[in-house]
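Peer 1: got a predicted model here, sequence first, then my questions.
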Amino acid sequence: MMTNTFAQLGWFNAMLYLLARGLAAITGGRWTLFRYRFVAQPIGDTPLLPLRGTDIEIRLPAAHEALPPDYPRPANVIGQRYAQGARALAAWRKGRLAGFLWLIQSAYQEDEVRVRYLLASPHTSWDFDVWVRPEERLGWVFRKLWEAARLDLRQRDIQWSCSRISAFNAVSLRAHASMGAVNMGSATFLRCGAWQWMLASLPPYVHLSRHPASYPQLTFQEPSCPLFNKSARS
């Protein structure tokens, strides 16, 4: 198991993953460590899966719609996302929620750690919290969601969709890489009770937050911009 973790994540991320698990166990969850990779993938014209997943229905639920009883996110978190201007794409199969993903343009206030992401270009969008019901993960739900997202973003003249992915999630990293994602940088967050430390490859690079109203802002350039290439290599 240990060897497999190092093989999938690389030694650095694997060591942080083990540290994160150890901190959470020792402190009863009061200390948590997160490491993120930021990527951008091009929004192209080619459909992802023509004639596949025809029994999967994609919906764009409104903010006032009731959530399914087994929706895997708290109602207050969903309310905060809609308040920021985020939109959700939901996949339904056989009358049951099969998966969802969220989209937002311009800026996004993270709900896992204290940080704000800002997209500098109007031709970029943010996709986040992609979830697929476990028993559907070998089917077509994921690609149906991404095809719906591709069509939605193309209509809005979006050329790149940016994502925050856990550096401990090898499956998600591989999935994004298979769709042409490029690197935008990384950030590590350590939360100790009310305090939070951040180390990032993007300005401001280092940040200490002592209360919920204090958070850093990470600004992402469009991949074709020279500033993007410089920050991504940092």
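Peer 2: That came through fine. Since the model is a prediction, treat every value here as computed from it, not as a measurement. Numbering: from 1, shown residues only.
Peer 1: every contact and neighbour count from this point should use C-alpha atoms.
Peer 2: OK.
Peer 1: which neighbouring elements make contact with the longest helix anywhere in the chain?
Peer 2: Longest helix of the chain, by residue count under DSSP state H: helix 11-27. The helices and strands touching helix 11-27, judged by 3 or more C-alpha pairs under 8 Å, 6 or more residues apart in numbering; DSSP states H and E, are helix 2-9, strand 31-42.
Peer 1: report the inter-axis angle for it versus helix 2-9.
Peer 2: Between the axis of helix 11-27 and that of helix 2-9 there is an angle of 120 degrees, by axes from the mean of the first three to the mean of the last three C-alpha atoms, to 10 degrees.
Peer 1: isn't F168 up against L33?
Peer 2: No: with contacts counted by C-alpha atoms under 8 Å, F168 stays clear of L33, the gap being 10.9 Å.
Peer 1: now K144: closest residue in space, sequence neighbours ignored.
Peer 2: Ranked by C-alpha to C-alpha, 6 or more residues apart in numbering and with sequence neighbours excluded, the top spatial neighbour of K144 is G53, at 6.9 Å.
Peer 1: nope, P47 is what I was after
Peer 2: With C-alpha to C-alpha, 6+ apart as the criterion, P47 has its nearest non-adjacent residue at 6.5 Å, and that residue is E147.
Peer 1: sec struct for that neighbour, please.
Peer 2: Here E147 is recorded as helix under DSSP: H, G, I helix; E, B strand; the rest coil.
Peer 1: A strand includes M198, no?
Peer 2: Yes: counting by three-state DSSP, one finds M198 located in a strand.
Peer 1: ok, structure two:
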Amino acid sequence: MWRKFAEKRRALGTADTLWFVIDAVLRRLSRGAAKAVKYYLVAQPVDAGGAVTARGSIRLYVAEGVDDVMRQAPRPEATLQSRFAQHSRCVVAERGGELAGFIWWCPQSYREDTVRCDYHWYPAERARWDYDVYVAPPFRMGRLFSRLWQQAHQHLGDERVDWTLSRIDAFNAGSLAAHRKLGAREIGRAWFIVAGRLQLMVATAAPYVHLSLGQRSVPALRLNISDLPPAQDAAP
């Protein structure tokens, strides 16, 4: 047990490892009814200059709705449908009808689908919310992750957007490292304790603290990105 704790501490740092332990204890004692969640809120500069080159037989396209390829994702179809209902867009990678991966972005306020939270940002025209970058296991040894990002950034560049915003699970060291390589900078943090219908949120952005007693009570987290420089000055 101590060895596992030490490994987590090396990967996540002391504070996030302690939060990870709290989450594990809550889930165990409640049989999955309670959890502790921590998100880093980050901004990445849009780099629309990199050309997306064709590699092998993998095809990238922007989905117009949930199709047969997307239905292979380890996500409920209702979740995918709700994302399109929020006007989200999705770049999908496929090979011979097999799902290879995808990346999503939302052009307006985004409703989280793991905890109760709405993310808002201002000035709204400067950014889009990107989320759920997924690469299927058989394709994780290649460069598909970066190709998905390049394809999405080309579309965002056409929309004259210079930043994407996202939340990263504090327990996902790999995702944190990958976003840092893309020039991500932290713009906030949010902590959630969820126990059944009860949810407590503490964040570094307004409204800072929110107690929710039911599904209809959703905090609206407001992120001020007016101080971010032009993306071309911040690209890695």
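Peer 2: That came in fine, so what should we check first? Every value quoted in this text rests on a predicted model; they were computed, and no experiment measured them.
Peer 1: ok so, going back, what's the match for the residue nearest to K144 of structure 1 in structure 2?
Peer 2: Matched to structure 2 by TM-score structural alignment, G53 of structure 1 sits across from R55.
Peer 1: which SS class is the residue nearest to K144 of structure 1?
Peer 2: Here G53 of structure 1 takes the coil state, with states given by three-state DSSP.
Peer 1: where's it relative to T32 of structure 1, distance?
Peer 2: Look at G53 of structure 1 and T32 of structure 1: by C-alpha to C-alpha, to the nearest Å, they are 38 Å apart.
Peer 1: those two: who's more crowded?
Peer 2: Neighbour totals were compared for G53 of structure 1 and T32, and T32 leads with 21 against 14 (other C-alpha atoms under 10 Å).
Peer 1: to which residue of structure 2 is the residue nearest to P47 of structure 1 aligned?
Peer 2: Taking TM-score structural alignment as the criterion, the aligned counterpart of E147 of structure 1 in structure 2 is Q150.
Peer 1: same deal with S161 of structure 1?
Peer 2: Across the alignment, which pairs residues by TM-score structural alignment, S161 of structure 1 is matched by T164 of structure 2.
Peer 1: that match contacts R128, correct?
Peer 2: Yes: under the criterion of C-alpha under 8 Å, T164 of structure 2 makes contact with R128 at 4.9 Å.
Peer 1: give the burial count for the match of S161 of structure 1, as a bare number.
Peer 2: With other C-alpha under 10 Å as criterion, T164 of structure 2 counts 23.
Peer 1: how far apart are the helix or strand it falls within and its match in structure 1?
Peer 2: Taking DSSP states H and E as the definition, T164 of structure 2 sits inside strand 163-169. Between strand 163-169 of structure 2 and the corresponding residues of structure 1, superposition yields a mean separation of 0.5 Å, by mean C-alpha distance after the TM-score superposition for structure 1.
Peer 1: buried ones in the helix or strand following that strand?
Peer 2: Taking DSSP H and E as the definition, the helix or strand that follows strand 163-169 of structure 2 towards the C-terminus is helix 173-181. Residues of helix 173-181 of structure 2 classed as buried by neighbour count (16 or more other C-alpha atoms under 10 Å): 176, 179.
Peer 1: where in structure 1 does helix 173-181 of structure 2 fall?
Peer 2: On the basis of TM-score structural alignment, helix 173-181 of structure 2 is assigned to residues 170-178 in structure 1.
Peer 1: what does the matching stretch rub up against?
Peer 2: The contact list for stretch 170-178 of structure 1 (C-alpha atoms under 8 Å, 6 or more residues apart in numbering) reads 8-9, 41, 165, 167.
Peer 1: returning to that earlier point: tell me what angle the strand holding T164 of structure 2 forms with strand 34-45.
Peer 2: Compare the direction of strand 163-169 of structure 2 with that of strand 34-45 by the same axes, to 10 degrees and you get 150 degrees.
Peer 1: what angle do strand 163-169 of structure 2 and helix 173-181 make?
Peer 2: For strand 163-169 of structure 2 and helix 173-181, the angle between their directions (the same axes, to 10 degrees) works out to 160 degrees.
Peer 1: quick one: distance of strand 163-169 of structure 2 to the chain centre.
Peer 2: On the basis of C-alpha atoms, centre = their mean, to the nearest Å, strand 163-169 of structure 2 is displaced by 5 Å from the centre of the chain it belongs to.
Peer 1: tell me which other helices or strands that strand touches.
Peer 2: With 3+ C-alpha pairs under 8 Å, 6+ apart as the test, strand 163-169 of structure 2 has strand 34-45, strand 127-135, helix 173-181 packed against it.
Peer 1: what about the counterpart of A33 of structure 2 in structure 1, how many residues nearby?
Peer 2: Correspondence of A33 of structure 2 to structure 1, assessed by TM-score structural alignment: R30. R30 of structure 1 sits with 13 neighbouring residues when counted by other C-alpha under 10 Å.
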